[in-house]
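Participant: got a predicted model here, sequence first, then my questions.
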Amino acid sequence: MLKTLSKAWKIEETRSKIIFTLLMLLIYRIGSNIPVPGIDRAYLAQMFSGETGLFDLFDLFSGGAFSNFTIFALSITPYITASIIVQLLTVAFPYFERLAKEGAEGRKKMAQITRYMSVVLALIQAIGLTIGLFRKAIINPNAFTMITIIVILTAGSTFLMWLGEEINDKGVGNGISLLIFGGIVARIPTMIRGLSVKIKGGELSIIAIIAIVIISILIVMVVIEMQQGVRKIPVQYAKRVVGRKMYGGQSTHIPMKVNQAGVIPIIFALSLLQFPLTITYFFPGTKFTDFVTKYLSPSGNPGVWVYAVLNVMLIMMFTYFYTIITFNPKEVADQMRANGGFIPGIRPGMATIEYLSRIMSRLCLAGGIFLAAVATLPTIINQFTPLNNLAFGGTSLLIMVGVALDTVQQLENQMLMRNYQGFLK
């Protein structure tokens, strides 16, 4: 990775893209520290002093901007939600399915729909947060102040969506993913400061810190192996004679990733599991709150075990669900058959579909177990060790490693394309 970055920095065009990307991330971090006007900071700090349920996920993606209620408090979560909705609509509605198959023009139309939906969702979330959750934190809650805050939050989220697309066009890597990556990395100093306080207070020893570093390195290695893991399905194309020329006859493969679903199953499962915790925030001191805290909260007893079991079950379910959406064995088999391709030893048609489905199910099982372990183990560690205030856990680590690998891969592809262009000239 360092070798790739070093080579990319020596190329003027690539260096300009890297600098542009870093400047956009700097703008994002500056905006994440500009507070929304008219907010009582002391009350805001009190609000986020304990369990905050689903808001932990929002705060993770915003790099702390949500808990500080800055102009980027909504982060790019409306855009992520809109993207997921549009992807699901391609399965449920023929119109979106047709757009997905129309190539560049269809993708352009879907991207436009996603933008409009993102703005609408940002507006709805801004209204809900301003009138609902943060209402008591507003110093002077009149109509003008409310409208001002709603407009600022909506504009901030829309600006981040534009910022991500600018990085896609003029920078390096996926802009939206890099914004999430920047927010997570920005929390590392907070984690280091928390660990130093624990060491000074005698809660942690130097040996424990060394063990944490070693375990973290091992986890990163496992995450990289699983993220890069691919099952290659061999495909042979038959020879065809067209006129006086012969086509086909080459061998290739279908790359099926072990973790095809990425981090999406963890996000979906986390959203569902922490929804009851979010509801308890609005009803403090009730029997419902006591029940959820004891039986469904990762800090409760036996809630931590119930939470862990439900987390594993939901992640496995969403892994299968999202993989089926992104990889359709029937479509792949039909495309191979139309182009004269076949899997050696497997008959074209239904036999190929069943073979691909069987391989996909096995990979889903391995990928689901991996995601469940990454998401669940930090919860148990936080509960039974002094490391209960770490700034990020398994989900953050998976996002960071995935984005880093994807960005380096894009850099390598750009340099490879540049070498091809130079050779052709």
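Facilitator: On my side now, so go ahead.
Participant: from here on, contacts and neighbour counts on C-alpha atoms
Facilitator: Will do.
Participant: so what's the closest residue to residue 275 other than its chain neighbours up against?
Facilitator: Leaving aside its sequence neighbours, residue 275 sits nearest to residue 54 (CA to CA, 6 or more residues apart in numbering; 5.9 Å). Residue 54 is in contact with 270, 271, 274, 275, 277, 278, counting by CA atoms under 8 Å, 6 or more residues apart in numbering.
Participant: alongside the first one, take a look at this:
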Amino acid sequence: MWTTLQNIVAIPELRRRILFTLGMLAVYRVGCHVPTPGIDAQVLAKFFEGTEGTLLGMVSAFTGGALQRMTVFALGIMPYISSSIILQLLTVVFEPIEKLSKEGEAGKRKITQYTRYGTIALAVIQGAGIAVGLQTMTGPAGELVVPNPGTGFVLMTILTLTAGTAFIMWLGEQVTERGIGNGISLIIFAGIIAGTPAAIVNSLRLMDTGAMTPAVMLFILILMLAVVAAIVFMERAQRRVPIHYAKRVVGMRNMGGQASHLPLKINMSGVIPPIFASSIIMFPATVANLINVPWVQSVAAVMTPGHWIYTLFYVAFIVFFCYFYTAVTFNPVSVAENVKSQGGFIPGVRPGKETSDYLDMVLGRLTFAGAVYVSVVCVLPTLLISKFNVPFFFGGTSLLIVVGVGLDTASQIEAHLISRSYEGFMKGVSLKGRHG
């Protein structure tokens, strides 16, 4: 480990990329503490008390607490993620976007441009909704969150939040281009782990007061390590479908005759299913915070973390979205046609329709295993909170994102180290031509 760190410091380009990434993330964290004008922060903090089990609490966790403090980065990067998902779905169902996705680098740039426009549009809509909602929010004693509501406050809030989201999007793109790792993912990563110090302090405080015994804390620490190890294993796990290529003669040379494989990940859909499932399942609890209607309150009571009905619906939505998103992003018919056009075949399976049916069957089984794995990880926080009084959400979408981003960033750093090692092997070597 120490040798790896020394190698990272010794490579100027990699060192610059890592320092640039850390600098951009520091800028993001500073922006998460710049307040939006016209809001009483103390009243707003009282309003957000007890929202951990709602959509507001989940989004606030993704923004590193920026939404709870209503800063200029309150919307976070969520509008960009939503816009990216919409464009990705349109690539499958909307023919013009599908054609753009097949036009190489030019088409990719065009889709990126549309994603940016969609991000701004969604940020304006969400900013308007938040601005209008803030004017109706009050504290426990009836204090107004917005002391001076009106059109001016709404326009200023929309402009501030939209500009903040656009700036975060620019930061993410700069990190991707000039830093190390995926910039957007790292921004979400930074927002999630920002709450770790407070969670550790709360845990120690519970131990001091006797609310949590040292044995329970030791059990939780061991469980944390086991869950992280399991997520790393499952995110790296894949089913390798063997593919053989028939020999063919091209000119005076024999081509093909090679064996390869098609890697299919167990968790093809990533963190999209728990995000969508959380958004839907937490909607009643979020509405209950804003509307004081008896039947809404009763529905929200059973649709909050810890209740068995909530857990049942949560798992059902995760399984549904795992299958739905996998079906949208992976087309067995298209893959089978590509394999057939390149002269490849799966041993024991005829090219064409039988290959697509075989891939569909394998993918269905893998998706079921992935859905069970994601469901277990996402249900874990509610069990820890209800059974062991853990003061933070360990597991779920947050942990999947943190581990996934960490693995991806480590892979990119490793790739830089390997490429520089190859250059080091060639340094000082004279490659002679035939007249040497």
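Facilitator: The structure has been received and is ready for your questions. All of these numbers come straight from a predicted model, not from anything done at the bench.
Participant: how near is the residue nearest to residue 275 of structure 1 to residue 280 of structure 1?
Facilitator: 11 Å (CA to CA, to the nearest Å).
Participant: residue 183 of structure 1 too?
Facilitator: 27 Å.
Participant: which of those two has more neighbours?
Facilitator: Between residue 183 of structure 1 and residue 280, counted using other CA atoms under 10 Å, the more crowded position is residue 183 (24 against 21).
Participant: what's the helix or strand containing residue 57 of structure 1 in contact with?
Facilitator: Under the criterion of DSSP states H and E, residue 57 of structure 1 resides in helix 55-62. Here helix 55-62 of structure 1 makes contact (CA under 8 Å, 6+ apart) with 32, 65-67, 72-77, 180, 183-184, 270-271, 278, 392, 396.
Participant: what are the ranges of the strands in structure 2?
Facilitator: Taking DSSP state E to define them, one finds strands in structure 2 at 238-245, 248-250, 253-255, 259-265, 344-345.
Participant: for these, please prepare JSON lines with the additional fields distance to residue 25 of structure 2 and mean neighbour count.
Facilitator: Below are the strands of structure 2 laid out as JSON lines (distance: least, CA to CA, whole Å; neighbours: other CA atoms under 10 Å):
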{"stretch": "strand 238-245", "distance to residue 25 of structure 2": "32", "mean neighbour count": "15"}
{"stretch": "strand 248-250", "distance to residue 25 of structure 2": "52", "mean neighbour count": "10"}
{"stretch": "strand 253-255", "distance to residue 25 of structure 2": "49", "mean neighbour count": "10"}
{"stretch": "strand 259-265", "distance to residue 25 of structure 2": "30", "mean neighbour count": "15"}
{"stretch": "strand 344-345", "distance to residue 25 of structure 2": "45", "mean neighbour count": "22"}
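Participant: what would these look like in JSON lines with distance to residue 300 of structure 2?
Facilitator: Listed next are those as JSON lines, based on distance: least, CA to CA, whole Å:
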{"stretch": "strand 238-245", "distance to residue 300 of structure 2": "39"}
{"stretch": "strand 248-250", "distance to residue 300 of structure 2": "65"}
{"stretch": "strand 253-255", "distance to residue 300 of structure 2": "64"}
{"stretch": "strand 259-265", "distance to residue 300 of structure 2": "36"}
{"stretch": "strand 344-345", "distance to residue 300 of structure 2": "53"}
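Participant: could you find the counterpart of residue 361 of structure 2 in structure 1?
Facilitator: Under the alignment (TM-score structural alignment), residue 361 of structure 2 maps onto residue 358 of structure 1.
Participant: whoops, I mixed them up, residue 190 of structure 2
Facilitator: Here residue 190 of structure 2 is matched to residue 182 in structure 1, going by TM-score structural alignment.
Participant: contacts only, for that match.
Facilitator: 25, 29, 63.
Participant: and the closest residue to residue 51 of structure 2 other than its chain neighbours, how many neighbours?
Facilitator: Leaving aside its chain neighbours, residue 51 of structure 2 sits nearest to residue 57 (5.1 Å; criterion: CA to CA, 6+ apart). Residue 57 of structure 2 has 20 neighbours, counted by other CA under 10 Å.
Participant: alright, that wraps it up for me.
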